[in-house]
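1. Sequence first, then the predicted structure:
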Amino acid sequence: MKFSFKNDYSEGCHPKILEALSKYNLDQQNGYGLDIYSENAANIIKEKSNSPDSKVHFVNGGTQANLIIISSILKPHESVISAHTGHIFTNETGAIEATGHKVHGVETLDGKLRPKDIQSILDVHTNIPHQVKQKLVYISNSTEVGTIYTKKELEELSQFCKEKNLYLFMDGARLGHALTAQSNNITWEDIAKLTDVYYLGGTKNGALLGEAIVINNKVLQEEFGFHLKQKGAMLAKGRLLGIQFQELLKDDLYWDLAKHANTQAMKIKEAFKEIEAEFLAETDTNQIFPILENSKIEKLSEHFDFYIWKKINDEKSAIRIITSWATYNAVVENFCNEILKLK
């Protein structure tokens, strides 16, 4: 069987999570996220992000989180702005549009939005009330092409959104990888201060499933529970999610796993650099996008699975390589050796 570098959720979960789920299995607890494990995990999140007034809710996955957050914020005539690579724009089967809200996709080179990108959408939607009204800005960190925001970029974006009366929402499916990247200068506390809402992804960083939605803006906290229940996200056995985040966060296991994934990806990146491969984007998270001749891609695919991300021209394509919390050293060394043979 080929080893897969297609995603960072091919494995099940970290063993500590399985141990905890078994250990607490017969404990009787309140349902719908009111169990002691979910409450403890929520308190850890608020304490470690220095945001005691935030509200934390646990849901199954990223698409569910995006759909519920965005549909809870927007009125029927309001829309959301995203980079054209944003998950809500490319990979959620029109989930946001299905709730009646337009997604404006903005072309960017690195998957990141900047104030000028947002302004370009605002400028062509001034015919009020005949056009939809932009109310929310959606960003991902790390982005879908592995890049991360700097503190300066996030501060400028946050300030711009406040000036334009827009909410700022950060998709944190890979937030652990962003905050443990070598070039990162943003803290968890910064995220809590500079966004109205974000979520901390577990599915792609050691959990069986689950994302922790963190609502920082008090206006958006009101009645959010109704949206969770209405859209099927309020689990009767909410403990399933709470236990996982409790285990991931109590001893900083979450950050250790993300850093491991980043480290493994950077080893592979060095091998590609050694054969003088170019990259679609400059990243130091767990996603890399080397550009190779199609013949070399075919050679690598004989032993490993990965996605061909983008056609560059008739001779070359960019592939996507993703490492996970469980990607072990031996397979990385094997992959690097195969890469070096392409030189």
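-> Everything's here; your move. Numbering: from 1, shown residues only.

2. hey, let's count contacts and neighbours off CA atoms from now on
-> Will do.

3. ok, Ala233 to Val59 distance?
-> When Cα to Cα, to the nearest Å is the yardstick, Ala233 and Val59 sit 6 Å from each other.

4. for Leu228, same thing?
-> Applying Cα to Cα to Leu228 and Val59 gives a distance of 8 Å.

5. cool, and Lys299?
-> Taking Cα to Cα, one finds Lys299 at 40 Å from Val59.

6. Next: Met266.
-> 31 Å.

7. Give me the number of neighbouring residues for Gly176.
-> Neighbour count for Gly176, taken as other Cα atoms under 10 Å: 26.

8. which helices and strands sit right next to the helix or strand containing Phe169?
-> Phe169 belongs to strand 167-171 when assigned by DSSP states H and E. Contact partners of strand 167-171 among helices and strands, from 3 or more Cα pairs under 8 Å, 6 or more residues apart in numbering; DSSP states H and E: strand 133-140, helix 151-163, strand 197-201.

9. before we go on, here's another structure to hold up against the first:
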Amino acid sequence: MYSFKNDYSEGAHPRILDKLIETNLIQQPGYGEDEYAKEAKAIIKRKIANELASVYFLSGGTQTNLLVLSFLLRVHEAVISAKTGHIYANETGAIEATGHKVISIDTINGKLTPDDIIKTLNEHALAPHVVKPRIVYISNSTEIGTIYTLLELQALYGCCQENHLLLYLDGARLGHALTAANNDLSLSDLGKYCDVFYIGGTKNGALLGEAVIFNKPELAMDFEYAVKQKGALLAKGRVLSVQFLELFKDNLYFQLAQKANSYAMQIAKAIKEKGYSFLTDSTTNQLFPILPKSLIQVLSQKYQFYIWKEIDHDYAAIRLITSWATEEEQVVNFIDDLKTFR
């Protein structure tokens, strides 16, 4: 059985493992004060074109979302998210457990718009009897594989600025968004048009790790206290920083994401040629094809994937994900099995 269930089934890219071994016995200060962290942070600041940014390395996406949002929100404040957003749909109520409401919005493509934000603000105008929206949470790529354009991000950020909101971008699959064929965003754009965002390593070649960036240093004041208090400040922080240094000292981070996207698009092309449609218009490494249940049953004998949504008696949508480590042979095999189905 070959897995297309996620993009973290494998360990880490060999270059990262080699770098961890190479630096293994070199003594370093703990708790993120190591020389690798300083170098990796400097590289990231240059790539986002914001030398004033504050960068922190954390171990996982849910942890990052929990720490950032609970740190920035006051006791009466809430966060706005698409219903497909990870903080609403897939984090076991982590944000709500801190006492903050997640205000969910139905979307067609997993993306929020300024109109969504204004409508939500109007629905929460009865102060002090309702929670006060303070942060807009978006994902890029989204949980259903779509991406934001530069104009869309600028419009959202402008709306947030006008309405005294903060814009926070979940970048668990940011590499895949930035290397999508139809993408026009860059890391430097994120340095301008978000208040906080993070660069996901876990789903793009790292053993684990996310780099969270506060574009405005005043927002990050005392964040390290929250990181420590919540148990996220690792004594061996070098394990995280070495990985981001290796991913960003050249273009490895983007090369790995591009590979995953390329294989996904090959599969998408074959699915379209068979005449099947998709639940979402994804240009990244997540695909949601709508297939006959009889075909799904055949494919599930050789491949692992999620059955995402029941469509009708005969059809269902599945989720296929390719990764930095996806084997070309398995992509070819999957396409061949798809083509030979009658």
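-> Sure, I can see it. Keep in mind that what you see is a predicted model, and the values were worked out from it rather than measured.

10. between Met266 and Val59 of the first structure, which one's more packed in?
-> Val59 (25 against 19).

11. got a list of what that one touches?
-> 65, 210-213, 233-235, 241 (Cα atoms under 8 Å, 6 or more residues apart in numbering).

12. same check, this time on Glu107 of the first structure
-> Contacts of Glu107 of the first structure by Cα under 8 Å, 6+ apart are 83-85.

13. From the rest of the structure, what touches stretch 294-314 of the second structure?
-> With Cα under 8 Å, 6+ apart, stretch 294-314 of the second structure has contacts from 1-5, 288, 290, 292-293, 316-321, 334, 337-338, 341.

14. same check, this time on stretch 17-25 of the second structure
-> With contact meaning Cα under 8 Å, 6+ apart, stretch 17-25 of the second structure is reached by 239, 242-243, 246.

15. What about the nearest residue in space to Ser38 of the first structure that is not next to it in sequence, how many residues nearby?
-> What sits nearest to Ser38 of the first structure in space, not counting adjacent residues and going by Cα to Cα, 6 or more residues apart in numbering, is Gly242, at 3.7 Å. By other Cα under 10 Å, the residues close to Gly242 of the first structure number 26.

16. re earlier: for Leu228 and Val59 of the first structure, list the residues in contact with both.
-> Met234.

17. Would you mind finding the match for Arg320 of the first structure in the second structure?
-> Matched across to the second structure, Arg320 of the first structure falls on Arg319, judged by TM-score structural alignment.

18. The helices and strands packed on strand 167-171 of the first structure: which one's closest to Thr90 of the first structure?
-> strand 133-140 (12.8 Å; Cα to Cα).

19. Now the closest one on the second structure. Mean distance?
-> When the second structure is superposed, strand 133-140 of the first structure averages 0.2 Å from its matched positions, counting by mean Cα distance after the TM-score superposition for the first structure.

20. From the contact counts, what lies against that strand?
-> strand 78-83, strand 167-171.

21. out of those strands, deepest packed?
-> strand 78-83 (a mean of 25; mean count of other Cα atoms under 10 Å).

22. what's the spacing between it and its chain's center?
-> 17 Å (Cα atoms, centre = their mean, to the nearest Å).

23. Equivalent analysis for stretch 73-80 of the second structure, please.
-> 22 Å.

24. what do you get for stretch 31-48 of the second structure?
-> Distance, centroid of stretch 31-48 of the second structure to centroid of chain: 20 Å (Cα atoms, centre = their mean).

25. Quick check: buried residues in it?
-> For stretch 31-48 of the second structure, the neighbour count (16 or more other Cα atoms under 10 Å) marks 32, 34, 36-37, 39-46, 48 as buried.

26. Tell me which two of these sit farthest apart.
-> Farthest apart among the buried residues of stretch 31-48 of the second structure - using Cα to Cα - are Asp34 and Ile48, which lie 21.7 Å from each other.

27. what's the helix or strand containing Glu19 of the first structure aligned against in the second structure?
-> Glu19 of the first structure is part of helix 15-23 when elements are defined by DSSP H and E. Counting by TM-score structural alignment, helix 15-23 of the first structure lines up with residues 14-22 of the second structure.
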